[in-house]
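Q: Sequence plus predicted model, see below.
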Amino acid sequence: MSAPDRGLGEAERVELTVDAVAPGGHCVARVDGQVVFVRHALPGERVVAEVTEVHRGFARADAVTVLQAAPERVEPPCPYARPGRCGGCDLQHVAPAAQLDWKTAVVREQLIRLAKLTDAECDALAVRVEALPGGPLGWRSRIRYTVDGAGRAGLLKHRSHEVVPVDRCLIAHPAIQELPVLAPGGVRWPDADAVETVASTGGDVAVTAYAEGTPTTVSGPERVRERAAGREWELSASSFWQVHPAAADTLVDAVLAQLAPRPGERAWDLYGGAGLFAAALAARVGDTGRITLVESAAQGVAAARENLADLPWVEVVAARVETALARRRITGPVDVVVLDPPRSGAGAPVVRDIVAAGPRAVAYVACDPAAFARDVHTFAGAGWRLAELRGFDLFPMTQHVELVGLLLPG
């Protein structure tokens, strides 16, 4: 009698052939019918994979030996971008042009599976993830390092709280790479839990240490300058701002092109942060228009009120978006909406309230294709359609992608 199939076990090594890309920086493979999500691999490759997690119905694994490489495979430039080491970069083993193909394939798959779009509808959108100016290294202008028990600053392993001490992060902005914050050779951080570094587009470089959530400025200014949308912004070094130097202007240009705001129109900037999109909209609608920005984070509200003080036709509402809409803190009619929710998406109640306000167009800025696709499906259920979609590689070497979609009624 043959032994029963026990399935894969953690730390087991297995030879497998890799199939299509999947969200999260993985590719899909199957072993005796069991789904395995494999990192550090490419479609079509034959690899030896080491199982890192086993769950009901699927397993996760790292490709530790490549037996047959795909043409798009390259040697990762960073020595820490390997199985069992830093989890920050998912795609350093993929040629830069192929990374765009990878992300485009993920976006398309999510639109078909979650937004319920057809292949023909995806073809009509001509979705293509676009590269930003500059190369795949040296772009990240904000990095938060975690400190280990020995006081060394480093980065986390994939899906782990374990710190990997590093001596350099190659995707970091050059000014950040020059800072003496990493070991070996850098300072130790015996009293800190994390160290945050910033190299702003305004030329400021700052280091902040955190101990039990309390920030202490180590070097550089407490407030940094950023330049975007034809304006200079000043905000706390710990405030949210796009981490790619070209990201803010890229997203503003895409949103304005899709919405084409007109003088005198009313606009909502939902999840508005420091007011990047509100400022751009205000310049288009003019002082005969009206902009309402909604933000819940105290730092974002403060930054928006300070940086947009010269635009009296912009109102900043401190509230959660769903609360502001449900309790009628903001009400229609409204002409255009910028929707820039967190990674979890806007959600059905927010989408329904936007639709009920009757805008002529919504520009949806998304950092997660799955959440975006789910919200697109909700819009479709209300009679709206995804009319245009652009993808941007705001995070080279990682699996992340940013989307800007135009949603129209009818």
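A: Sure thing, it's come through.
Q: Every contact and neighbour count from this point should use C-alpha atoms.
A: Noted.
Q: Doesn't Thr378 lie inside a strand?
A: No. Read with DSSP: H, G, I helix; E, B strand; the rest coil, Thr378 is helix and lies in no strand.
Q: Now it: closest residue in space, sequence neighbours ignored.
A: Excluding the flanking residues, the one nearest Thr378 by Cα to Cα, 6 or more residues apart in numbering is Ala348, at 6.2 Å.
Q: how about Ala254, secondary structure?
A: Counting by three-state DSSP, the backbone at Ala254 sits in helix.
Q: Tell me which residues touch the residue sitting nearest the centre point of the chain, please.
A: Most central in the chain under Cα atoms, centre = their mean is Cys367, positioned 4.1 Å from the mean C-alpha point. With contact taken as Cα atoms under 8 Å, 6 or more residues apart in numbering, Cys367 is in contact with 342-343, 400-403.
Q: another structure for you, compare them:
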Amino acid sequence: MSAKPDWTGRRLLLDVDSVAHGGHCVARHEGRVVFVRHTLPGERVEAEVTEDRGGGFCRADAVRVLEPAEGRVNPPCPLADMALGRNRCGGCDWQHADHATQRDLKAAVVAEQLWRLAGIETSVTVRPLPGGPLRWRTRVRLAVDERGHVGFRAHRSHRVVPLEDCPITVEGALEEVTARTWTPGGEVAVTADGRGQLHVAEYPPRPPSGKGPRARRERGRRDEVLGTGFAHESAVGREWGMDAHGFWQVHRAAAECFAGVVEEMAAAPEGGCAWDLYGGVGLFAAVLGRQVGPSGEVVLVESSAAGTRDAASNLADMQQVRTRAGRVETVVTEERIPSPDVVVLDPPRKGAGREVVRAVAGARPARVVHVACDPAALARDLDLFRGHGYRLTRLEAFDAFPMTHHVECIALLEDGEPTL
């Protein structure tokens, strides 16, 4: 029996093929697939293998471009420089591509995932958000190295790459953070809210693994260093208050844009009922509440107790919105809630999953609006919905995370309608 190959550290000459989900492209060498970062489809590169577990594929980083593709640019961030080798920052995937090329790559990934995982064939256009590809990020979490300096981790590594600034983070957000030292091994969360207030919290190093109350408390503990720990935002004609380090869209233009698209797709009837699942601090519930009006009802379900409290406070003037704290899969399957005309769901990166999809489809809403930050998870959920008679009738995709491989999709599913 032959030993498994191990190409780690080996330099390969590669002709790069298509883009793949996850911020890399596909190449082949001696019958094996190579997932190679920092390159573009159509290029010829020299790449160094960074990870090889001996199977049918390995991972590599481009270290020299022999034949560049159209769309290649010099990275705007020095930590993405190819000369750094494995010490490059792992936070961005497409610094070496111009903005139009980045969106084309993401569109190709979304289309491929929909076809491969859900059997849906459709063209995809990824639309930009206002403001361009730099200085859009308002929320960031940094790691602290052994010397107390903050940075981002290298790709698929615990190694921290220290930084002085991050060109995708809003101006002024990191100056005070990078100028001082922090507790080695911990993390630092930074939020620049809609009023220009900076909030900084330090999370201590993770304690030894454990499942007891003390371990859970320590994992969640943070020390507010700057700001109040309570952020303020504006969207859809309303003011929002929330835990500064809880969930809100990281791109400063995303909340307004996504809420507008959800409002169009949902079209909840006046006097009707809507579910807002994974509802956060109430952004989508607000537009649904306007649609159903005082005689209707919106049920917002959110697992975070802090998020639920913030949602109830933010929407206190909307008596038609009721908040439920709990895991979505528990609330929609075990509690008595009114049948919906429309359901909006914005699940975490892993998607809604079989149990939630079954419960939503079993309630038989006329429309389901699915907001997703991972195209593979979206495709899996759409395939599950298809098994219950729902079909994709509209898809919008947005470059809400420029320079990274992430893309936001909003999908409209309707009961019994033909797939796109």
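A: The structure has been received and is ready for your questions. Please read all numbers here as calculations on a predicted model, not as lab measurements.
Q: Identify, from the contacts of Cys367 of structure 1, the entry nearest to Ala363 of structure 1.
A: Leu403 (10.0 Å; Cα to Cα).
Q: Now do the same for that closest one: its match in structure 2.
A: Aligning on TM-score structural alignment places Leu403 of structure 1 opposite Cys409 in structure 2.
Q: Likewise for Ala370 of structure 1?
A: When the two structures are superposed using TM-score structural alignment, Ala370 of structure 1 falls opposite Ala376 in structure 2.
Q: Looks like that match contacts Leu114 (just checking).
A: Yes. Here Ala376 of structure 2 reaches Leu114: they are 7.4 Å apart, a contact under Cα atoms under 8 Å.
Q: Neighbours of the match of Ala370 of structure 1, how many?
A: The local packing count at Ala376 of structure 2 equals 22, with neighbours defined by other Cα atoms under 10 Å.
Q: so after the helix or strand containing it, what's the next helix or strand?
A: Using DSSP states H and E, Ala376 of structure 2 sits within helix 375-386. Going down the chain from helix 375-386 of structure 2, the next helix or strand is strand 390-399, by DSSP H and E.
Q: Not counting sequence-adjacent ones, nearest residue to the match of Ala370 of structure 1?
A: Take Ala376 of structure 2 and drop its neighbours on the chain: the residue closest to it by Cα to Cα, 6+ apart is Gln113, 5.5 Å away.
Q: Am I right that the one you found sits in a helix?
A: Yes. Secondary structure of Gln113 of structure 2 (three-state DSSP): part of a helix.
Q: got a list of what it touches?
A: Contacts of Gln113 of structure 2 were listed using Cα under 8 Å, 6+ apart, and they are 21, 375-376, 379.
Q: preserved in structure 1, out of those?
A: Shared with structure 1 under both residues aligned by TM-score structural alignment, their matches' Cα atoms under 8 Å, the contacts from the contacts of Gln113 of structure 2 are 375-376, 379.
Q: what do we get in structure 1 for Gly351 of structure 2?
A: Taking TM-score structural alignment for the superposition, Gly351 of structure 2 sits opposite Gly345 in structure 1.
Q: my read: that match touches Ala366, true?
A: Yes. The pair formed by Gly345 of structure 1 and Ala366 meets the contact definition of Cα under 8 Å, at 7.4 Å.
Q: which residues are in contact with both of the two?
A: With Cα under 8 Å, 6+ apart as the test, Gly345 of structure 1 and Ala366 both reach Phe372.
Q: ok so, going back, could you dump the contacts of Gln113 of structure 2 to CSV with distance to Ile120 of structure 2?
A: Below are these laid out as CSV (distance: Cα to Cα, whole Å):
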residue, distance to Ile120 of structure 2
His21, 17
Pro375, 12
Ala376, 12
Ala379, 8
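Q: which of these has the most neighbours?
A: Neighbours were tallied for each of the contacts of Gln113 of structure 2 (criterion: other Cα under 10 Å), and the maximum of 27 neighbours falls on Pro375.
Q: which position in structure 1 aligns with Cys92 of structure 2?
A: The equivalent of Cys92 of structure 2 in structure 1 is Cys89 (alignment by TM-score structural alignment).
Q: Report the secondary structure state of that match.
A: Cys89 of structure 1 ends up coil, using three-state DSSP.
Q: so how far is Pro43 of structure 1 from it?
A: In this structure, Cys89 of structure 1 and Pro43 of structure 1 are 18 Å apart, going by Cα to Cα, to the nearest Å.
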